[in-house]
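> what follows is a predicted protein model with its sequence.
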Amino acid sequence: MGLVILLVVGGLIGWVASIIMRTDGQQGIFLNVVVGIVGALLAGFLLTPLVGGAPITSGVISLPSILVSLLGAVVLLGIVNLFRRGSVR
């Protein structure tokens, strides 16, 4: 059950991140889920120890963990855009 929740929350986080970065029209549902989960993983490993709390991948879904995961997904989309287009947006 935890994997299903991670996929749903990761998909929502990836979708919101793609709207923030204005790449929503270029991505499908699958890529939104991938960006959300990979962004959550990166944020869980890098940002969560600095901010405190539990990462979203541990099964704890709270507002700070969702915000940190969203930040990780936005940063991941910025990096992908930087390599694809030469600019962050």
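That came in fine, so what should we check first?
> C-alpha only now, for contacts and for neighbours.
Will do.
> pull out the buried residues from the biggest helix by length in the chain.
Across the chain, the longest stretch assigned as helix under DSSP state H is helix 63-85. Under the neighbour-count criterion of 16 or more other C-alpha atoms under 10 Å, helix 63-85 has 64-66, 68-78, 81 buried.
> next up, a second structure to put side by side with the first:
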Amino acid sequence: MTLLVILTLGMALGWLAAILLRHDSFRQSFADIVTGALGSLGGYLVAGGRPDSHAIGFELLMLGALGAGLLLAAVAFLRRQTAR
């Protein structure tokens, strides 16, 4: 259950990032959603969360959101660098 919540949180953040960055193509929006999910999962695991746990704490959710935000920012930065 925890894994589903963390991935959903990351996907929602990726979707919001696609809207804020005004990505028109499906490919870029899908990449943002996947990046958000992976970043959220990574942040959650680095924070000490376990995917098989049933306890979801506020701190672990926020660290998952932070992981998603950091990975989305890094990918957006790398996209701008390769576009130049």
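Received, thanks. Since the structure is predicted, the reported quantities are computational estimates derived from the model, not experimental observations.
> if we can go back for a sec, what range in the second structure matches the longest helix of the first structure?
Counting by TM-score structural alignment, helix 63-85 of the first structure falls onto residues 58-80 of the second structure.
> which residues does that stretch contact?
By C-alpha atoms under 8 Å, 6 or more residues apart in numbering, the surrounding residues in contact with stretch 58-80 of the second structure are 6, 9-10, 13-14, 17, 32, 35-44, 47, 49.
> check stretch 30-42 of the second structure too.
The contact list for stretch 30-42 of the second structure, computed with C-alpha under 8 Å, 6+ apart, reads 3, 6-15, 17-18, 63-72.
> how does it look with 6 Å?
By C-alpha atoms under 6 Å, 6 or more residues apart in numbering, the surrounding residues in contact with stretch 30-42 of the second structure are L7, G10, M11, L13, G14, W15, G64, A65, G67, A68, L71.
> picking up where we left off before, what about the longest helix of the first structure, how far off from the second structure?
Following the fit onto the second structure, the mean deviation recorded for helix 63-85 of the first structure is 1.0 Å by mean C-alpha distance after the TM-score superposition for the first structure.
> chain center to that helix: distance?
Here helix 63-85 of the first structure is found 5 Å from its chain centre; the criterion is C-alpha atoms, centre = their mean, to the nearest Å.
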